[in-house]
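Colleague: this one's sequence-less:
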């Protein structure tokens, strides 16, 4: 792993680790904000106990585990993709600056909305980060096709 990855991945992951711990510790206090998400998810999984508190706990667990995976370089692309997906409902539901009438509250929510949006962008960019020891999946697939083509061409030319 390069020095940049050694430093950048934990820096990007730090907010998710801290936020995940906070969500797990204070799930009941954060639950009212998750009510709309819970209401939307409940019909999709009627067999599961989809409550606002459980939604906050699941969000916290994904943030914590994804953040730790990204920080340590374990499945970093998958972790970044999961974190980006997990951050979307928080951004849309939690920072509705467009509904705020108070200018100070609107400005605060707008800052958090765009901070989250930039974090999603950083996470999506890191899903494309080629690990120096392992090529990105698309490149590995292309290499296999080229290798197979070369093998067939060598067999035909014999």
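Modeller: Yep, that arrived. Computed from a predicted model, the values in this text were never measured in an experiment. Residues are numbered from 1 along each chain as shown.
Colleague: contacts, neighbours, all on C-alpha from now
Modeller: OK.
Colleague: Just the terminal-to-terminal distance for stretch 37-56.
Modeller: 10 Å (Cα to Cα, to the nearest Å).
Colleague: Now do the contacts for residue 34.
Modeller: Each residue near residue 34 by Cα atoms under 8 Å, 6 or more residues apart in numbering is listed here: 52-53, 55-56, 93.
Colleague: what secondary structure does it sit in?
Modeller: helix (DSSP: H, G, I helix; E, B strand; the rest coil).
Colleague: List the residues that contact residue 60.
Modeller: Here residue 60 is in contact with 19-24 (Cα under 8 Å, 6+ apart).
Colleague: Use this one as the comparison:
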């Protein structure tokens, strides 16, 4: 494994550790944006009925997976889990097309695009498996 990959893993992980811990501690400030997504997914198994619990669950998964990725324990799995947690977060939190204020729309579009780029960075930071296969070819 290259030195670059070892150094690269903690960088995206830090965002998930901090954001996930904040979501666990204070889910109320994220719950209004998350409510439409939680309502849409509430019929799926494992999705909590209460929005604050869904926000806490996603935050806990992000914080734990971020810590694992930063520590390099199992980096492929933790990177993949983190990439998956971005789907509901991006869908719920960065609805730039619905923003009426141009400045807010611009900020939400920036965050939306940042969230789209994060899975690529996460998957590139994950090392190859024992057979030399990467998550991304």
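Modeller: Received the coordinates, thanks. Model, not experiment: these values are computed from the prediction.
Colleague: Helices - which of the contacts of residue 60 of structure 1 land there?
Modeller: Among the contacts of residue 60 of structure 1, the members found in helices (DSSP state H) are 19-24.
Colleague: for structure 1, what spans make up the helices?
Modeller: Using DSSP H, the helices assigned to structure 1 run over residues 3-25, 27-41, 52-72, 76-94, 103-127, 137-157.
Colleague: Pull out the buried positions in the fifth one.
Modeller: Neighbour counts using 16 or more other Cα atoms under 10 Å place 106, 109-110, 112-113, 116-117, 119-120, 123-124, 126-127 of helix 103-127 of structure 1 among the buried residues.
Colleague: Taking the centroid of structure 2, which residue is nearest it?
Modeller: Centroid check for structure 2 by Cα atoms, centre = their mean gives residue 86 as the closest residue, at 3.5 Å.
Colleague: Return the distance of the closest residue to that residue other than its chain neighbours relative to residue 109 of structure 2.
Modeller: Distance criterion Cα to Cα, 6 or more residues apart in numbering; nearest residue to residue 86 of structure 2, sequence neighbours excluded, is residue 115 at 6.6 Å. According to Cα to Cα, residue 115 of structure 2 stands 10 Å off from residue 109 of structure 2.
Colleague: Which neighbours do those two have in common?
Modeller: Common neighbours of residue 115 of structure 2 and residue 109 (Cα under 8 Å, 6+ apart) do not exist.
Colleague: Buried deepest among the helices of structure 1, which one?
Modeller: Stretch with highest mean neighbour count among the helices of structure 1: helix 52-72 (a mean of 23; mean count of other Cα atoms under 10 Å).
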